[in-house]
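Undergrad: quick one, structure for this:
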Amino acid sequence: MTADKLLVARIGKPHGLRGEVTVQLHTDEPERRFVPGEQLDTEAAPGSGVPKRLTIRSTRDHNGTWLLAFEEIPDRTGAEGLRGTRLLIDESAATVDEEEAWFEDDLVGLEVRDGEGAVIGVVTGLDLGAAQDRLVVRLTDGVTVQVPFVEAIVPTVTADHVVVVAPPGLFDLYREPGA
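TA: Okay, the predicted model is just below:
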């Protein structure tokens, strides 16, 4: 992703026959960001055939899942080809909320430290949830855990690390019994 672009959504699976797709949101303002006629830049795998820009044809919330359709994609076959495509906006078009947000690309690779500053792992992803986002962290012992990305548990995010103050037993949920 280029430095002057911000990720606002990632396209998931097709929905129906008319080219709609599910999207994993990376914006707090989908109603404002995804309006018919709006053009979004794309980032897709090389050779995928995904257009460099997509124009929103329609948008709707379907049982808590956002569905988008694009002028350039008329049917389910075309929608299937969009899977995994990132939808981007110019950084200059970002709102204050988006500018203050942390995006997956900003977080992956950051050291994870405990409250005393000891390194306990590295961020490997961000899992966006309907109720709450979760940092995906690979601990130093190789166990992968998910940490609720809330200020009470992740009070500090800097350019090179995050601090995780895990409640007792959080990491034990991911370990084999007796390990």
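Undergrad: only C-alpha atoms from now on, for both contacts and neighbour counts.
TA: Noted.
Undergrad: got a list of what Val145 touches?
TA: Val145 is in contact with 136-139, 171, 174, counting by C-alpha atoms under 8 Å, 6 or more residues apart in numbering.
Undergrad: now rank the residues you listed by neighbours and give me the top one.
TA: Val137 (24 neighbours; other C-alpha atoms under 10 Å).
Undergrad: this one as well, want them side by side:
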Amino acid sequence: MELVIGRIAKSHGIKGEVVVDVRTDEPDDRFAVGTVIHGRKPRVTTDTAPYTVEAAREHSGRLLLRLEGIGTREAADALRGTLFVIESDDLEPSDDPDEFYDHELEGLTVRLVDGDTVGTVREVLHSAAGELLSIRPADGSRTELLVPFVAAIVTSVSLADKTVTIDPPEGLLDPE
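TA: Here you go, the predicted model:
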């Protein structure tokens, strides 16, 4: 399974640098100078192309990369939207029992503490305010429910049972 570790948001400057929205907990390792990363255009193809990181630096809270062979603003602009991906088989298992990779949560059944089924985790969304579980409701009444992935609401995750148990505050799961 392919996992996204970053996305090129835009070009930066005139020498081909790109701004990367990081989607990994290990950006220093994943985007280290000399590392070959694989990128693909979203929704266009599943084929990936290799890119070698020539330089990496932080700028205003964002990651800037210079990739080998990308030396102009135009070349960098052409990469906008490119997703950097890795294979899930390449990941080391987490030592922390309360830490999960996004792909481990996607597809799990979400239940309330009383056992009622809420739906299925579609994806994990990363925002400035924290992680959210995007849930496809079991009754099909809405396209998506968003539940903050915090200990006060997500009471347990069982990969073995393929379930996430939540105890949401009143109104969180109610439509508008």
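Undergrad: overlay them and tell me the TM-score.
TA: The TM-score (TM-score structural alignment, normalised by the length of the second structure) is 0.74; 170 aligned residues with a C-alpha RMSD of 3.3 Å.
Undergrad: from Lys52 of the first structure, how far out is the most centrally placed residue in the first structure?
TA: Central residue of the first structure (C-alpha atoms, centre = their mean): His26, 5.0 Å from the mean position. Separation of His26 of the first structure from Lys52 of the first structure (C-alpha to C-alpha, to the nearest Å): 19 Å.
Undergrad: before we move on, what about Asp160 of the first structure?
TA: Taken as C-alpha to C-alpha, the span from Asp160 of the first structure to Lys52 of the first structure is 31 Å.
Undergrad: what about the aligned partner of Ile56 of the first structure in the second structure, how many neighbours?
TA: Using TM-score structural alignment, the partner of Ile56 of the first structure in the second structure is Val53. By the criterion of other C-alpha under 10 Å, Val53 of the second structure has 19 neighbours.
Undergrad: now do the contacts for Val53 of the second structure.
TA: 31-37, 65-68.
Undergrad: list buried residues within those.
TA: 31-33, 35-37, 65-67 (16 or more other C-alpha atoms under 10 Å).
Undergrad: in JSON lines, list the residues you listed along with distance to Val150 of the second structure.
TA: Putting these into JSON lines (distance: C-alpha to C-alpha, whole Å) gives the following:
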{"residue": "Phe31", "distance to Val150 of the second structure": "28"}
{"residue": "Ala32", "distance to Val150 of the second structure": "30"}
{"residue": "Val33", "distance to Val150 of the second structure": "34"}
{"residue": "Thr35", "distance to Val150 of the second structure": "33"}
{"residue": "Val36", "distance to Val150 of the second structure": "34"}
{"residue": "Ile37", "distance to Val150 of the second structure": "31"}
{"residue": "Leu65", "distance to Val150 of the second structure": "32"}
{"residue": "Arg66", "distance to Val150 of the second structure": "35"}
{"residue": "Leu67", "distance to Val150 of the second structure": "36"}
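Undergrad: the second structure: strands as residue ranges?
TA: 2-12, 17-22, 36-40, 49-59, 62-67, 83-87, 109-112, 117-127, 130-137, 145-148, 154-158, 163-166 (DSSP state E).
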